[in-house]
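1. Please find the sequence and the predicted model below.
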Amino acid sequence: MSKFQVDENGYYGQFGGAYIPELLYPNVKELEDNYLKIIESDAFQKEYLYLLKQYVGRPTPLYLAPNLSEKYGAHIYLKREDLNHTGAHKVNNTIGQILIAKKLGKKRIIAETGAGQHGVATATVCALMNLECIVFMGEVDIKRQSPNVARMKMLGATVVAATSGSKTLKDATNEAIRDWIQHPEETYYLIGSVVGPHPYPDMVARLQAIISEEIKWQLKEQTGKENPDAIIACVGGGSNAAGAFYHYLDDEEVKLIAVEAAGLGVDTGESAATSQLGQVGVIHGSKTILMQDEYGQITEPYSISAGLDYPGVGPIHANLFESGRGTFLNATDDEALQAAFELTELEGIIPALESSHALAILGKLDLKKDDVIVVNLSGRGDKDMETYINYLEARNK
């Protein structure tokens, strides 16, 4: 068994587990007892892969970006998760989880969202499967991601504002958990990242593993070998990174590079670089690394990108960080914005702000001309146009 996969007790090294209120124990136990049987069944695989192909539009291309490659002096491939239906990797997970929820007989779906991409992907599959959908979203994120809020409402979801704390992703997750405690019987909590109590981190990672499964055969097709020298992905909770890393976890010659949001700078107090600032603690049902003060109170994260504005990382990533298997870097708001404009100008692809953090560290790596680098382009930039326009106007003043 891989030392980087979850063990039979729901842990990655010392991280993971299920730290939950007693009222939620039956729900989480039901999921733990059934998720692998469901995922591994022929019926699930047949429907899941059919929907990924015909509805989501997979496989997504693995694109050798010629101008980016020339600039950085290496072979840089972009895994184009931005071309999925709904515009990000999130739908790989929601398609899988909605099939699991249906199999468990759940009629009411709740979700949390930061950038809104998971909320849109959840509302999309709920519309497809004709299930009730309630999405919790921080009041701050509702304002800065208004196109996605409009999409969710158009898809029939109820969007509930989280008005406590920093009014961002952490607070939306808190509200979703409160709702789940109040409606445990009929509700399925469709978590959007590799966070939460076991088995969620493992389940989400397995559903996102389609990303690295495709990278392997696509690289083989294009270069003659399955393994790149490095895979780069942004990390908030970390589901796109978990998916991009999944089938390479034990190939230790492949460097796994996770890029967190440094915000205004790691030491400014306005950051979400969890691995640099965090300590071991418990958040949203699992033991992981999270940002907290000397009294163990969670400190507010900050990032210009709503999807990375989270004070913890998933336990799979906490273990990759602690074990040294993953290399954790970070990029500031400004670096991410510059990288977004660079990709747009060089390749004609407008990335999401989250993905731009992954692109931003290309210039910080010691790349050689024969290196094969895969950057997981986890989402497209439609939702961030207002931020980009403001940046452009400021830049041109």
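-> Looks like it arrived, so ask away.

2. Please count neighbours and contacts with C-alpha atoms only from this point.
-> Noted.

3. Trp136 against Thr173, yeah?
-> Quick fix: residue 136 is Phe, not Trp. Yes. Contact status for Phe136 versus Thr173: in contact at 7.2 Å, counting by CA atoms under 8 Å.

4. Run a quick neighbour tally on Ile232.
-> 28 (other CA atoms under 10 Å).

5. Give me the more crowded residue out of Phe136 and Thr173.
-> Neighbour comparison, Phe136 and Thr173: the larger count goes to Phe136, with 28 against 24 (by other CA under 10 Å).

6. what's the host helix or strand of that one packed up against?
-> According to DSSP states H and E, Phe136 maps onto strand 132-138. Packed against strand 132-138 by the contact rule (3 or more CA pairs under 8 Å, 6 or more residues apart in numbering; DSSP states H and E) you find strand 108-113, helix 117-129, strand 158-162, helix 169-182.

7. okay, and the common contacts of Phe136 and Thr173?
-> 111-113 (CA atoms under 8 Å, 6 or more residues apart in numbering).

8. from these, which single one is nearest Thr122?
-> The shortest gap between Thr122 and any of the shared contacts of Phe136 and Thr173 belongs to Ala111, at 7.2 Å (CA to CA).

9. try this one side by side with the last:
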Amino acid sequence: MTTHDARYTPLLAVAAVALVLTVSVVEALPALARAGDELPRWFDSALSRGQALTASVLADLADPMFYGTASAGLLMLAGAAFAHAVRDMDVHWKGFAVACDSGLWAWMAASGILALLLSHLAWGWTRSADTPWQPLFVAFVSVTPAVVLMYGRGWKVALTAAVLGAGLTAPAAIAAAHLLTPLRIPGVAGFTAAMAVTAYLSFELCRRLPWLVLRANAHAIRPGPEASDTAAPPRPQTAVWMLRRVLADFTEAPFFGNEWAGAGLIAGAILAYLTTRPSEGLPSLFPQILGAQLAAGTLSVIVWRGRWRLHGWYPSFVPIVSVAPAAVVAFAAAPIPTGIAVVLGVLIAPPLAFRLGEHVPPHVHRFVGCVGAMAICTATIVPAIGLFL
């Protein structure tokens, strides 16, 4: 090629590209114009799908409490965000420290919501007309927040926690639900057993991942106000403290543990019930479920308030999210068997959860003991009572 030819080569290339673009524009724009009427419908469809996914994710936030409504999940999230925002303020109304007083609530929430989105993308196909609900919520209340609490802030931790929750816990819970249904064992037992097993496996994997570094004192229970000064005599909890603790226990499962979050959760669920006025299925049992949970939570705090004072933290919340609602569903809210199950759950589940949590290895979060106790108690107490009906 001569120097003269080489000088015109770039010009020819530019001309060729311009020609292709010109032809493409001339041919494509009229076609796009003819299809213009379809664009709004496509946009509306995409917007509807996005709104449906958002509503499903928000509902999943409240599923651990058997509520499953977007308003409950949204208001719980708002209450927890408020508690996190005021955690460093010297005010008496900020309530119990959110996210175990770790300062990691924002990372926990972000990782948990990401885990829910991944769960819907990966396992949403398991929902159908015959099976409209699946336990996709488990990623939000188990492995994901626990990994963040153990390994701290940062996107590497948050993404790892989300992938573990969506990739291990969600499919295990779905499988457990299908396996236990023919055995007439409450689904809660399967979900919580899946949480316990996959959490243990996840923490074994986490200790081998080079980008994760265990936080100092991550395994320790945070001391409460009554346990912070070992030299001072323990003070009895007041009635106000106990009521606050009951409200906070409603959000202990997702590691929030704060009254503002609990109030938002319950208010949102009540609002949804009054708005929709369901007459059949699980939503119609909401008043009985909430009543059983309030009874279980109040009795549990009263019975185990001394352990709260001694240890600074105690899993008094366990029967609220396991035996109590499972009994309402299993016995169709019949007062006598439901009441017996609530009492047995209060007396057995919290000490069992605490004992199991004491025996997990240092690199495993002690919530494994809580979900393990939920699985054991729900799988034994509710079916045992059912034998006498």
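-> Nice, thanks for sending it over. All figures in this text were calculated on a predicted structure; none of them were measured in a lab.

10. Overlay them and tell me the TM-score.
-> Once the chains are laid over each other, their TM-score by TM-score structural alignment, normalised by the length of the second structure reads 0.29; 187 aligned residues with a CA RMSD of 7.1 Å.

11. now, among the shared contacts of Phe136 and Thr173 of the first structure, which is nearest to Arg206 of the first structure?
-> Closest approach between these and Arg206 of the first structure, by CA to CA: Ala111, at 18.7 Å.

12. For that closest one, grab the count of nearby residues.
-> Counted with other CA under 10 Å, Ala111 of the first structure comes out at 26.

13. Does Leu315 of the first structure touch Asp202 like I think?
-> Just so we're on the same page, residue 315 of the first structure is Pro rather than Leu. No. Using CA under 8 Å, Pro315 of the first structure is not in contact with Asp202, being 9.5 Å away.

14. Which one's more surrounded, these two?
-> More neighbours surround Pro315 than the other of Pro315 of the first structure and Asp202, with 31 against 27 (other CA under 10 Å).

15. and the more buried one, what does it touch?
-> 11-12, 15-16, 194-195, 201, 286-289.

16. try it again with 7 Å
-> Contacts for Pro315 of the first structure (CA atoms under 7 Å, 6 or more residues apart in numbering) come out as 12, 15-16, 195, 287-288.

17. For Tyr72 of the first structure, see how far away it is.
-> Per CA to CA, to the nearest Å, Pro315 of the first structure is found 32 Å from Tyr72 of the first structure.

18. and what of Leu219 of the first structure?
-> Taking CA to CA, one finds Leu219 of the first structure at 19 Å from Tyr72 of the first structure.

19. and these two? which has more neighbours close in?
-> Leu219 (20 against 17).

20. What's the first helix or strand after the helix or strand hosting that one?
-> Using DSSP H and E, Leu219 of the first structure maps to helix 210-223. Counting by DSSP H and E, the element after helix 210-223 of the first structure in chain order, helix or strand, is strand 230-234.

21. what's the angle from the strand holding Phe136 of the first structure to strand 108-113?
-> 20 degrees (axes from the mean of the first three to the mean of the last three CA atoms, to 10 degrees).

22. Okay, buried residues for the top helix by length along the second structure please.
-> Longest helix in the second structure, counting residues (DSSP state H): helix 3-34. The neighbour-count check on helix 3-34 of the second structure (16 or more other CA atoms under 10 Å) flags nothing as buried.

23. next SSE after that helix?
-> Defined by DSSP H and E, the subsequent element after helix 3-34 of the second structure is helix 38-62.

24. Between its first and last residues, how far does stretch 58-75 of the second structure reach?
-> Note: stretch 58-75 of the second structure ends 9 Å apart using CA to CA.

25. cool, and stretch 221-240 of the first structure?
-> 23 Å.

26. that older thread, would you turn the helices and strands packed on strand 132-138 of the first structure into JSON lines with distance to Ser146 of the first structure?
-> Compiled in JSON lines, these are given as follows (distance: least, CA to CA, whole Å):
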{"stretch": "strand 108-113", "distance to Ser146 of the first structure": "13"}
{"stretch": "helix 117-129", "distance to Ser146 of the first structure": "11"}
{"stretch": "strand 158-162", "distance to Ser146 of the first structure": "11"}
{"stretch": "helix 169-182", "distance to Ser146 of the first structure": "15"}
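
27. Looking at these, spot the one closest to Asn240 of the first structure.
-> helix 117-129 (11.6 Å).

28. Assumed Pro201 of the first structure was part of a strand.
-> No. Counting by DSSP: H, G, I helix; E, B strand; the rest coil, Pro201 of the first structure falls outside a strand, being helix.

29. if I look at it, how far off is Leu256 of the first structure?
-> 18 Å.

30. Which one of those two is surrounded by more residues?
-> Pro201 (29 against 24).

31. in stretch 74-87 of the second structure, what's buried?
-> 74-81, 83-84, 87.

32. Which one of those is nearest to Ala267 of the second structure?
-> Nearest member of the buried residues of stretch 74-87 of the second structure to Ala267 of the second structure, counting by CA to CA, is Leu75, at 7.6 Å.

33. for the closest one, what are its contacts?
-> Leu75 of the second structure makes contacts with 264-265, 268, as judged by CA under 7 Å, 6+ apart.

34. residue boundaries of the helices in the stretch 251-397 of the first structure?
-> 274-277, 315-323, 333-347, 353-359, 385-395 (DSSP state H, counting those that start in this stretch).

35. Show me the one of those helices that comes nearest Gly263 of the first structure.
-> Comparing these by CA to CA, helix 333-347 comes nearest, at 5.1 Å.

36. So which elements touch the closest one?
-> If you count contacts as 3 or more CA pairs under 7 Å, 6 or more residues apart in numbering; DSSP states H and E, helix 333-347 of the first structure packs onto helix 66-72, helix 353-359.

37. okay, those, which one's buried deepest?
-> Stretch with highest mean neighbour count among those: helix 353-359 (a mean of 32; mean count of other CA atoms under 10 Å).

38. Who are the packing partners of that one?
-> strand 230-234, strand 255-265, helix 333-347.

39. between the ones you listed, which one is nearest to Glu322 of the first structure?
-> strand 255-265 (12.8 Å).

40. in the closest one, what counts as buried?
-> Buried residues in strand 255-265 of the first structure (16+ other CA under 10 Å): 255-265.

41. Could you name the helices and strands sitting against it?
-> So strand 255-265 of the first structure, by 3+ CA pairs under 7 Å, 6+ apart, packs with strand 230-234, strand 270-272, strand 326-332, helix 353-359.

42. mind redoing it with 8 Å?
-> strand 230-234, strand 270-272, strand 326-332, helix 333-347, helix 353-359.

43. could the ones you listed be laid out in TSV, adding distance to Arg206 of the first structure?
-> Formatted as TSV, those follow (distance: least, CA to CA, whole Å):
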stretch	distance to Arg206 of the first structure
strand 230-234	17
strand 270-272	25
strand 326-332	18
helix 333-347	28
helix 353-359	21
